[in-house]
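starting from these lines, generate the structure:
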Amino acid sequence: MKILHLGDLHIGKKVNGYSMIEDQKYVFEQMYKLIEDKGIETVLIAGDIYDRSIPSEEATELLDQLLSNLINKYKVKVIAISGNHDSSTRLDFSSKILEKQGLYIVGEYKKLVNKVSIDEVDFYLMPYVDPTIIRRKYKDILEERDLKISTHDDTMKFLTDEIKKDMNTNKVNIALYHGFVVGGGDSAEEIEKEDSVKILSVGGKEAVKEDYFLDFDYTALGHLHGCRRVKSEKVRYSGSPIKYSFSEVNQDKKFLIIDISKDKLSIDDTNMIKQKYEMVELTGTLDEVMAADIPKDAYLKVILTEQTLDAMNKLRVKYSQVMELQINIATEKAIKRKYTSQEINKKNPVILFKELAESVGVILEENEGKVLEKVIDGLIGGRS
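All right, here's what the predicted structure looks like:
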């Protein structure tokens, strides 16, 4: 079976106020061509289908268009789970009716094992779920087995153990899961996570061991936005198809194709996704940034190393899509100046103000300094 593994579509997402709807349409057109060219039979979507639990009208229309094209026009089966950005209840709506059309979506855990069988392949669907929901919903089973669930790792061990009880090892078994999976010996803190990826649980309790998935022939993961394997070749993130933050600027976005049978697993991660607009980060003076050889319509983050009045408007004379602007001026001297509260009270306020101005790259000229002295003298005189 030839499978396209997708995840983290985030349909309807806005990045720094810019809608990604047109970018998503642009990527989906590439996907349709790939499905035809490569003979894809099944598409997996490993969560975060929408960017918000209550999607916009535009986002809903785009998902409807996407699924209609995949199922009706390109005749592929679609198997999807909800992610932490989705509303599990909304995605579950009409799911039983849609199965007859070849669309299988699981948003909520209405049963412990959610299996979809297509030909000789069994798909096990494990959408994102908070441990408290499983703990409450299956309280009697947990008490009967004397099991305690407090973390995502506890939850996934419980759910995968349940699956493995009746898993047919003579068939191809594929898992779909949305969460943060860590390989043996890896540190969860050291794994690259993008700025646009929400933390699932505070205190480092969001990580799930890869070990629970090693009995599956392939595991399609969603949540992290880079296309990567965990530790095993058969446990993988497809990544998001679009760059959704500047922390993803150096990531190559790819369509991940899996060709699988019981005695074969072939993974093709060479299908690059062209972005509608490049995402670029520039650092330097205003002149240096303005002279950069980049597309004028790139999604741009600028870090200026000098104080510049009306910088954003000056940048937009050349660049049409400046998403972020930061001023980052070296303040080594200012950092070294450390005064106690008593020392500050004794310090000449004019000097303090000048030091503050210098720390953000503004040097007061002589006449400005004299005006400042008069203003401060007037304030101090009025107070006394």
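
can we go C-alpha only for contacts and neighbour counts from here?
OK.

name all residues that make contact with V202.
For V202, the contact set (CA atoms under 8 Å, 6 or more residues apart in numbering) is empty.

in a helix, V116, correct?
No: under the criterion used here (DSSP: H, G, I helix; E, B strand; the rest coil), V116 is strand, not part of a helix.

burial measure for it, as a count.
Residues contacting V116 under the criterion other CA atoms under 10 Å number 16.

show the contacting residues for it.
Y104, D122, F123, Y124, L125.

next: P295.
P295 neighbours (CA under 8 Å, 6+ apart): E278.

and this one, so I can compare the two:
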Amino acid sequence: MRIIHTADWHLGKMFYGDYLTGDQRAVLAEQFLPLLAEYKPDAVVLAGDVYDRSLPPVEAVELFDEVATKIVKDLGLPFFVIAGNHDSAQRLSFGSRLLETEKFYVAGDLRSLAGPVEMSDAFGPVDIVLLPFADPAKVRLYYNNPDVCDHESALIVLRNAQCPGLLPGRRSIAVAHAFVAGGTGSDSERPLSVGGSDSVSARIFAPFTYAALGHLHGPQQIGCPEVRYSGSLMKYSFSEAAQKKGVVLVDMDGEGQVETTFLPLAPKRDVRILTGFFDDLMAAPEDNADDYILLRLEDKEPVLDGMNRARKKYPHVLAMEMPRRQAAVTDSERTARLRSHTDEELFARFAAAMRPDASLTKAEGDLAREVWTEMEKEEGER
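Okay, the predicted model is just below:
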């Protein structure tokens, strides 16, 4: 059995005020779908966070509809999708019973869950068990189980309800969206709960041959190759700048031995952090100036109009940090500094900062002095 495991598409994601839907469309159409055609999996698994929010933009819904249609109809592949904590389980589940006839399996709303989906290969059956994200309070109420008190107990109850007849030794794949203890997170992941523990133990997935996980955006395995996060489709925060993005190719033999291979995806714009002095960064050659950029400056003095100047070289610079910038002086210290310079000197320093490549010409200096003289004259007449 061969599957492609992906997760955390976050369609409709907004990154520093810009929608990434165009970038997401490009990576899905130009890399993800051709990858499916090349590796010919028996199924595709999307482990939650299809959308970035419960009410996604129309363009995001249209994109998912296009991609799902190409996977199921054009490529003829079964497609398994669960809701993540960013999705609306009810909205995502719309039409799920009808879609099953086309081998498009969507699990979100607890009321629509119907147990394992049986697939088969040359070696026999393989059960696909869908475990969508569900808040513990909803699980406690739906299953009328007062023992559900946190995410771990909720997932155990959901697991047991979804596969009551899971046979020992029979190959199975769990698809879940959870924070498994031991995993490494990033800034763009929304916490699963406010207060209390939102982590679950990897032992929950011990009955399964492979656990295809979603939620953590960095590709990683938890304890063993059989419990794995594929990571997100793209980089969604600068804390993910060093992460590799892609999907996981999972090959399972007849004995239930699993081999995983990470297949990288590269969007048209990378997310990068550039560190150095402002002038050095602006002078350095750059081959990928169209990437999403965070400038982490080593300058201690303020860089005047830094963002506008930086965008002349990097059109998509999104933020600028100055961790080494000197602490602000007090009002009295600032006043003392200003009074130690003449008005002409202050203006000259300002002009040099705003126009570092060209100092004031003699004519500009003479004009500035005329202005100061006129202003001083007007002040004296008041």
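
aligned against structure 2, show me the partner of Y218 of structure 1.
Under the alignment (TM-score structural alignment), Y218 of structure 1 maps onto Y210 of structure 2.

re the thing from before, across to structure 2, which of the contacts of V116 of structure 1 hold up?
Mapping the contacts of V116 of structure 1 onto structure 2 (both residues aligned by TM-score structural alignment, their matches' CA atoms under 8 Å) leaves D122, F123, Y124 still in contact.

nearest to I199 of structure 1, of the contacts of V116 of structure 1?
I199 of structure 1 has its nearest neighbour among these in L125, at 21.6 Å by CA to CA.

any idea which element that closest one lies in?
If you go by DSSP states H and E, L125 of structure 1 is part of strand 121-126.

for structure 2, what spans make up the helices?
With helices called from DSSP state H, structure 2 shows them at 21-27, 33-39, 58-69, 89-92, 96-99, 136-142, 151-162, 278-283, 306-311, 331-339, 343-354, 362-381.

ok, so of the kept ones among the contacts of V116 of structure 1, who is nearest F255 of structure 1?
F123 (19.8 Å).

now for the closest one: which residues touch it?
Contacts for F123 of structure 1 (CA under 8 Å, 6+ apart) come out as K115, V116, S117, N173, I174, A175, L176.

buried set for stretch 285-293 of structure 2?
Buried residues in stretch 285-293 of structure 2, counted by 16 or more other CA atoms under 10 Å: A289, D290, D291, Y292, I293.

matching residues in structure 2 for the strand holding L125 of structure 1?
With TM-score structural alignment as the criterion, strand 121-126 of structure 1 aligns to 126-131.

mean deviation, that stretch versus structure 1?
Compared with structure 1 after fitting, stretch 126-131 of structure 2 has a mean deviation of 0.9 Å; criterion: mean CA distance after the TM-score superposition for structure 1.

still on that earlier bit, which of the buried residues of stretch 285-293 of structure 2 sits closest to A47 of structure 2?
Y292 (26.4 Å).

how near is that closest one to D109 of structure 2?
Y292 of structure 2 sits 36 Å away from D109 of structure 2, going by CA to CA, to the nearest Å.

most widely separated two among the contacts of V116 of structure 1?
Between any two of the contacts of V116 of structure 1 (CA to CA), the greatest distance is 12.6 Å, for Y104 and D122.

burial count for the match of Y218 of structure 1?
The number of residues packed near Y210 of structure 2 is 25, by other CA under 10 Å.

repeat for V375 of structure 1
Per other CA under 10 Å, the neighbour tally for V375 of structure 1 reads 13.

show residues contacting the helix or strand that contains it.
Per DSSP H and E: V375 of structure 1 is located in helix 366-383. Here helix 366-383 of structure 1 makes contact (CA under 8 Å, 6+ apart) with P349, V350.

ok so, going back, can you tell me which of the kept ones among the contacts of V116 of structure 1 is nearest M31 of structure 1?
Closest to M31 of structure 1, out of all of the kept ones among the contacts of V116 of structure 1 and judged by CA to CA, is F123, at 22.0 Å.

for stretch 221-236 of structure 1, how far is the first residue from the last?
Start-to-end span of stretch 221-236 of structure 1 (CA to CA) is 6 Å.

circling back: show me which of the kept ones among the contacts of V116 of structure 1 is closest to G47 of structure 1.
Y124 (13.6 Å).

the closest one and I105 of structure 1, how far apart?
11 Å.

the more surrounded of those two?
I105 (26 against 22).

touching, that one and S94? I think so.
No: judged on CA atoms under 8 Å, I105 of structure 1 makes no contact with S94 at a distance of 9.3 Å.

returning to that earlier point: next up, the contacts around the match of Y218 of structure 1.
S172, I173, A174, E226, V227, V258 are the contacts of Y210 of structure 2 under CA under 8 Å, 6+ apart.

which of the residues you listed are conserved in structure 1?
Contacts conserved in structure 1 for the contacts of Y210 of structure 2, counting by both residues aligned by TM-score structural alignment, their matches' CA under 8 Å: S172, I173, A174, E226, V227.
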